[in-house]
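Novice: pasting the structure only:
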């Protein structure tokens, strides 16, 4: 079988790396790309030159992903670095996320679409607060698989007990968070132990190498069982002589499958019709599924615009102005009760008010701090929001796309908060609405 044929038949795994600063995330990624022969010669030569200019004897593999000038100067990762590579068994999209606390928001971005999250810890330090924060975010985002990579085992003499103690502590914490699966792997990214090839220094470890686990972890892209959702991004009216009456509704299918003849409902209006045609890449098809970008044609001429949601009539979500969610606050400015914001859900953006902040999660013991009054950068908490218009929201447990939203500062467009509808570590007691009447009476 040719290499081209093999790659077309392999699955795609999206994964993200996370961990505290200097735990070795970028070095691990660089080692993975280097040892799996997934980097070009000129890329390696550029890294060797950059390493030599810094007085290093060998190539600093972390520079393969730390692409920003500021990152190379400081020796840290700031932005999310995306890399695409493939082996004979699988294709990969990798997001290398920052370790600094102030860049935790970027970890949320990198893990939001991941099927697997790699959380690194330094074998000398074990589980620290940032480790717990990243585990909590992975749990909130419902990432199906979590890998605990215990790095720098060479600096603790490759001791099995050090690895076992860290793995036990982290697994217990992740289990409390509701993480469905944790795989622990002892590695040395700098030396290459258990990254691509098995380590001769840790013969006590009988599990897979890091790459072997990435190649074999089960990944399901079958979204046919999910309720179909198409957020309308654009209304297409070409007005040509060939198609004088063409009216299509374009967007990326967020979940499920649409077929010609399906009865559908347009939300939030609630009007119903049927799918009369589906255009994919300019050609008609009988069915389309996530994550394809398509244009739906409908039997009836209905008033539909950007921000509307097309769904199967039998599986239509309810619409509501009142949303309860768990959020990760990512902005420097606090989120407070009574805060006026813009809520972006799918392709729709509406005015909203933060009516209450019932609780904030304490990462040390997973307890809930009741009524904190505000959330500051990197806080995880529960919020109650009232939108100016009814929104068709799903539970995040049912759909990561239509069950999520972001809150935006209406003054400057800054992203404030990433939210997951219905997600909760616990069920706080019902609370009285504390937002003051400020004229935004929705």
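Specialist: Looks like it arrived, so ask away. If you're wondering where the values come from, they're calculated on a predicted model, not measured in any experiment.
Novice: C-alpha only now, for contacts and for neighbours.
Specialist: OK.
Novice: What about the nearest residue to residue 154 once chain neighbours are set aside, how many residues nearby?
Specialist: What sits nearest to residue 154 in space, not counting adjacent residues and going by CA to CA, 6 or more residues apart in numbering, is residue 188, at 6.1 Å. Look at residue 188: counted by other CA atoms under 10 Å, it has 24 neighbours.
Novice: Below is an additional structure, to be compared with the one above:
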């Protein structure tokens, strides 16, 4: 299963060409604490023979030192690198590991299971194509399993593999596996997730991870590795509309002005008609430059410098789009927000909202509802604030028009982060659900009056905290 090949010894250049042509799959492991996420990654690397001898020796030594598996070889230590993680046997920060097989390259993100570190899980999930949701067969679906599944749903991860782990501790019970499988299907329907695969495993012993299990003859499906190698994600990325958030004005001398950034969606050709947002100015692509030379066509994922036929005032945060296929310009949006700060989100507090390369100030005008992760139902009672790890639908007013899209259609330009303007700390992550591009003057005046009244309340009645007048 490893990426060893005879070409390495006979024709290294041919091997490198084959390796470069392999597809890349970005994977997230998530689920409740102690469900075995780190052990699973260690098992994938171990059974694929992708661990070096010095790493093996170090893990054997640390397994005895920290004794998190009663003296047995602890595969989780391959991923959990922080001292606190090794001492407690838990994952705190997101750890990334790269490996490859003969069929595919992988980047796998091991996310923490503790509710306290949900914000780290959101960070790890933001760039993944597939999620492996771990479930401990002894405990079944937990609250954090529901929370992570819901986050995968709103972030737009379309492919889920449910790995029902620790089957060895329940005597490899088929009945228990089927029970958990049915429960998770009901959960997935509420989270708008449809592409689901299930596999019963024991990450500790390697059952159905890379090799088929002798102890579960009743399971006739693919192993976890086979699922990872064959899942089709290329069609998910076939987005035609071009989105090019401009990051840097490249001006090495007086004769050259280029606009540098990463093409996050679609493709662009020399000669294409483009519109620059938010100004609405139009021009044509004169040339496309990369580090390796000029291009006639650039596609999503490439870092390029673009020059135009016309002199247009363009700055960081502007976006190039194909004329006629523009993003919307929004100064008011409804969005799902995952709150990541110890201090609660309070309405009408000025915050910084960062969309791709564009930053602007704004405020949360209303918390429409919050999501109960136990039932996955929406509720609006006591919705004056969001606390750490809560998820809610909120209405946001921005101080200027920003080019953006609905997250489900364009995750690259529909996602944003929220930054505290005083501490410069990232306090939340958001996904645009609805764009309110036309706000009436009456609504503006009402918002201003409401803001002024709440400012008066906060000044003269500070003991009321985040409570706002509505």
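Specialist: Received the coordinates, thanks. Because the structure is predicted, anything quoted here is derived from the model rather than measured.
Novice: What does the residue nearest to residue 154 of the first structure correspond to in the second structure?
Specialist: Aligned counterpart of residue 188 of the first structure in the second structure: residue 202 (TM-score structural alignment).
Novice: Residue 304 of the first structure too?
Specialist: Checking TM-score structural alignment: residue 304 of the first structure goes with residue 314.
Novice: Need the three-state assignment for its match.
Specialist: Three-state assignment for residue 314 of the second structure (DSSP: H, G, I helix; E, B strand; the rest coil): coil.
Novice: what's the neighbour count on it?
Specialist: Residue 314 of the second structure is flanked by 18 other residues according to other CA under 10 Å.
Novice: Pull the contacting residues for it.
Specialist: 249, 276 (CA atoms under 8 Å, 6 or more residues apart in numbering).
Novice: Can you tell me the centre-most residue of the second structure?
Specialist: Centroid-nearest residue in the second structure, with CA atoms, centre = their mean: residue 126, separated by 1.1 Å.
Novice: gap between that one and residue 414 of the second structure?
Specialist: Noted for residue 126 of the second structure: a distance of 12 Å to residue 414 of the second structure, by CA to CA, to the nearest Å.
Novice: Residue 304 of the second structure now?
Specialist: Look at residue 304 of the second structure and residue 414 of the second structure: by CA to CA, they are 21 Å apart.
Novice: How about residue 19 of the second structure?
Specialist: Separation of residue 19 of the second structure from residue 414 of the second structure (CA to CA): 32 Å.
Novice: More neighbours: which of those two?
Specialist: residue 414 (21 against 17).
Novice: hey, where'd the strands end up in the stretch 1-150 of the first structure?
Specialist: Using DSSP state E, counting those that start in this stretch, the strands of the stretch 1-150 of the first structure run over residues 11-19, 81-86, 90-96, 116-122, 145-151.
Novice: could those go into a markdown table alongside distance to residue 169 of the first structure and mean neighbour count?
Specialist: Shown next, in a markdown table, are those (distance: least, CA to CA, whole Å; neighbours: other CA atoms under 10 Å):
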| stretch | distance to residue 169 of the first structure | mean neighbour count |
| --- | --- | --- |
| strand 11-19 | 16 | 25 |
| strand 81-86 | 29 | 15 |
| strand 90-96 | 24 | 22 |
| strand 116-122 | 12 | 26 |
| strand 145-151 | 11 | 25 |
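Novice: Please convert those strands to TSV, extending it with distance to residue 336 of the first structure.
Specialist: Formatted as TSV, those follow (distance: least, CA to CA, whole Å):
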stretch	distance to residue 336 of the first structure
strand 11-19	28
strand 81-86	32
strand 90-96	31
strand 116-122	30
strand 145-151	32
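Novice: Report the contact partners of residue 138 of the second structure.
Specialist: Under the criterion of CA under 8 Å, 6+ apart, the contact list for residue 138 of the second structure reads 166, 169-170.
Novice: One more pass at 7 Å, please.
Specialist: With contacts defined as CA atoms under 7 Å, 6 or more residues apart in numbering, residue 138 of the second structure is in contact with residue 170.
Novice: Looking at the first structure, name the residue matched to it.
Specialist: In the first structure, the residue equivalent to residue 138 of the second structure is residue 124, according to TM-score structural alignment.
Novice: counterpart of residue 137 of the first structure in the second structure?
Specialist: Under the alignment by TM-score structural alignment, residue 137 of the first structure pairs with residue 151 in the second structure.
Novice: give me the number of residues near its match?
Specialist: Under the neighbour criterion other CA under 10 Å, residue 151 of the second structure is assigned a count of 22.
Novice: Look up how far residue 248 of the second structure lies from it.
Specialist: Between residue 151 of the second structure and residue 248 of the second structure the computed distance is 32 Å (CA to CA).
Novice: next one: residue 222 of the second structure
Specialist: As for residue 222 of the second structure, its distance to residue 248 of the second structure is 47 Å (criterion: CA to CA).
Novice: now swap in residue 355 of the second structure and tell me
Specialist: As defined by CA to CA, residue 355 of the second structure lies at a distance of 15 Å from residue 248 of the second structure.
Novice: give me the element residue 401 of the second structure is part of.
Specialist: Element membership for residue 401 of the second structure (DSSP states H and E) is strand 391-404.
Novice: Relative to the first structure, which residues correspond to the helix or strand just after that strand?
Specialist: Next in sequence after strand 391-404 of the second structure, counting helices and strands by DSSP H and E, comes helix 411-414. Mapped onto the first structure using TM-score structural alignment, helix 411-414 of the second structure covers residues 400-403.
Novice: Touching the matching stretch from outside, list them.
Specialist: With CA under 7 Å, 6+ apart as the contact definition, stretch 400-403 of the first structure has outside contacts at 254, 346, 393-396, 420-421.
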